[in-house]
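**Student:** Give me a 3D structure for the following:
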Amino acid sequence: MRLDDLVRRAESLASAGGRRVLGIVGPPGAGKSTLATILVERLGDRARYVPMDGFHLANVELVRLGRRQRKGAPDTFDGAGYVALLRRLRDPAEETVYAPTFRRDLEEPIAGAIPVPREVPLVVTEGNYLLLDTPPWSEIRHLLDDAWYLDPPEPERLDRLIRRHQRYGKSPEEARAWALGSDQANAELVATSRGRADLVLHGFDAVDAVTH
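**Tutor:** Alright, predicted model coming up:
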């Protein structure tokens, strides 16, 4: 499936009436945020991008819990808070919902950064754990009108992930160790949820599709 096909599928959701929510899922480095961003750019005022990463626990809390070195694992997010936000986004009585974002340069979430007005018909959200079948993540699937799973070529995914870690301050050795350690464990967990997606994009590389 080509990028233009995915844009048309998103456009049909935006035109279906009421508020629709599209979820994009995949392992770390799969290109989820890249695809979500280009979809929202193509749809303009008809869509907003709301990343799950805005629900990362703050670093100070991860240190308190002893989970700082596992940042990115399911229990390092406020999963229940993310579920609550999705419910608000689906509530037609809400005027404007403010969602958090995540600043990679700070490695911290920022509250109230993304306004989603009532009249926006499509919310595009993305994250690793939208299709897990364990609480609280298991409550998400029925809140998504369409769920796509990105399954890019593994060498490209790992290379992109390592380069991203380096870009945000890790040494080449640290970046590779994190990508093949904590990130890989999370990727294997995410892969178990692939079967709950409406669309699985085998071999689709969002970064390559956007740049060509």
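
**Student:** Going by C-alpha atoms from here, please, whenever you check contacts or count neighbours.
**Tutor:** Will do.

**Student:** so which strand or helix has the nearest residue to residue 172 once chain neighbours are set aside?
**Tutor:** Sequence neighbours aside, residue 166 is the residue nearest to residue 172 in space, at 6.2 Å (criterion: CA to CA, 6 or more residues apart in numbering). Remark: residue 166 resides in helix 154-167, with elements defined by DSSP states H and E.

**Student:** Give me the contacts around the next helix or strand after that helix.
**Tutor:** Moving toward the C-terminus from helix 154-167, the next helix or strand (DSSP H and E) is helix 172-180. Identification of contacts with helix 172-180 by CA atoms under 8 Å, 6 or more residues apart in numbering yields 158, 161, 162, 163, 165, 166.

**Student:** Check which element follows helix 172-180 along the chain.
**Tutor:** Counting by DSSP H and E, the next helix or strand C-terminal to helix 172-180 is helix 182-191.

**Student:** Show me what the helix or strand following that following helix is packed up against.
**Tutor:** As assigned by DSSP H and E, the chain's next helix or strand after helix 182-191 is strand 199-202. Contact here means 3 or more CA pairs under 8 Å, 6 or more residues apart in numbering; DSSP states H and E; on that basis strand 199-202 packs against strand 146-151.

**Student:** here's the other one to compare against:
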Amino acid sequence: MSVLRSIDEVVTVVAGARGDSRLVVGIVGPPGSGKSTIAAQLVERLGDEAVLLPMDGYHLPQARLVELGRRDRMGAADTFDVDAFVTTLTNLRFSGGLVLAPGFDREIEEAIPDVIAIAPEKRVLVLEGNYLLHDTQGWERVAPLIDVSFFVGVDHDIRVRRLVERHVRFGKSPGAAAAWATGPDEANARLIDGTAAWADHEIRLG
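**Tutor:** You can find the predicted model right below:
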């Protein structure tokens, strides 16, 4: 697995993978790794031909998580609608029309339906999310739909600090933010780190 140290190197890899059909790129990493920022920078660098699809839009509604007894670990692999995510990816790979996808509002922690419109002329689809390379719970259907994958590596302490800052920014107290970052987030991070070996490339910036 090659290790990429800059966005320029990521852009070069993606450009080299281009073909006649739509290219699906996966940016994977644990919470707080910086994958959302990297994915957004990649799309910006690629220009009008690229579009970003975050996995966060496929969070199950909070009311449904409460029903399932999973609200206290929102963000775990079984708290997403993986069936809907796979359906969207399948449509994007094999359909020639406009595809609508959900976004996610971090302030209310809910998915917002149909706010991302992906037109056929968008020839590079950049996915970002935690479980794109996970191999159980239905997620094993995702990796075969991805053409080139990148795992974002980052120092543990930096990642946890980012998570605490993010949780505080979106309304948690410092104590609650730290508890979530070192509890549910950390459990998810261990699972996600176990999928790193299946990525085509590692991104390690700074």
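
**Student:** Superposed, what's their TM-score?
**Tutor:** Remark: TM-score between the superposed chains equals 0.94 [TM-score structural alignment, normalised by the length of structure 2]; 202 aligned residues with a CA RMSD of 1.2 Å.

**Student:** now the angle from the helix holding residue 166 of structure 1 to helix 172-180?
**Tutor:** Using axes from the mean of the first three to the mean of the last three CA atoms, to 10 degrees, one finds that helix 154-167 of structure 1 and helix 172-180 are set 130 degrees apart in direction.

**Student:** What does residue 156 of structure 2 correspond to in structure 1?
**Tutor:** Using TM-score structural alignment, the partner of residue 156 of structure 2 in structure 1 is residue 154.

**Student:** With residue 35 of structure 2 instead?
**Tutor:** The equivalent of residue 35 of structure 2 in structure 1 is residue 32 (alignment by TM-score structural alignment).

**Student:** Determine the three-state secondary structure at residue 49 of structure 1.
**Tutor:** Under DSSP: H, G, I helix; E, B strand; the rest coil, residue 49 of structure 1 falls in the strand class.

**Student:** how about it, what's its match in structure 2?
**Tutor:** Matched to structure 2 by TM-score structural alignment, residue 49 of structure 1 sits across from residue 52.

**Student:** check contacts around its match.
**Tutor:** Contacts of residue 52 of structure 2 (CA under 8 Å, 6+ apart): 39, 40, 43, 125, 126, 127, 128.

**Student:** quick check: longest strand of structure 2.
**Tutor:** Criterion DSSP state E: the longest strand present in structure 2 is strand 110-118.

**Student:** From residue 85 of structure 1, how far off is the residue nearest to residue 87 of structure 1 when sequence neighbours are not counted?
**Tutor:** Leaving out its chain neighbours, the residue that sits closest to residue 87 of structure 1 by CA to CA, 6+ apart is residue 143, at 7.1 Å. Note on residue 143 of structure 1: its distance to residue 85 of structure 1, by CA to CA, to the nearest Å, is 10 Å.

**Student:** Tell me which residue is most central in structure 2.
**Tutor:** Nearest to the mean C-alpha position of structure 2, by CA atoms, centre = their mean, lies residue 129 at 1.3 Å.

**Student:** Now do the following helix or strand past the longest strand of structure 2: which elements does it pack against?
**Tutor:** Once strand 110-118 of structure 2 ends, the next helix or strand along the chain (criterion: DSSP H and E) is strand 124-129. Contacting strand 124-129 of structure 2 under the criterion 3+ CA pairs under 8 Å, 6+ apart are the following elements: strand 23-28, helix 35-46, strand 50-54.

**Student:** Superposed on structure 1, what's the mean shift for strand 124-129 of structure 2?
**Tutor:** Compared with structure 1 after fitting, strand 124-129 of structure 2 deviates on average by 0.4 Å (mean CA distance after the TM-score superposition for structure 1).

**Student:** Where in structure 1 does that strand fall?
**Tutor:** Mapping strand 124-129 of structure 2 onto structure 1 (TM-score structural alignment) gives residues 122-127.
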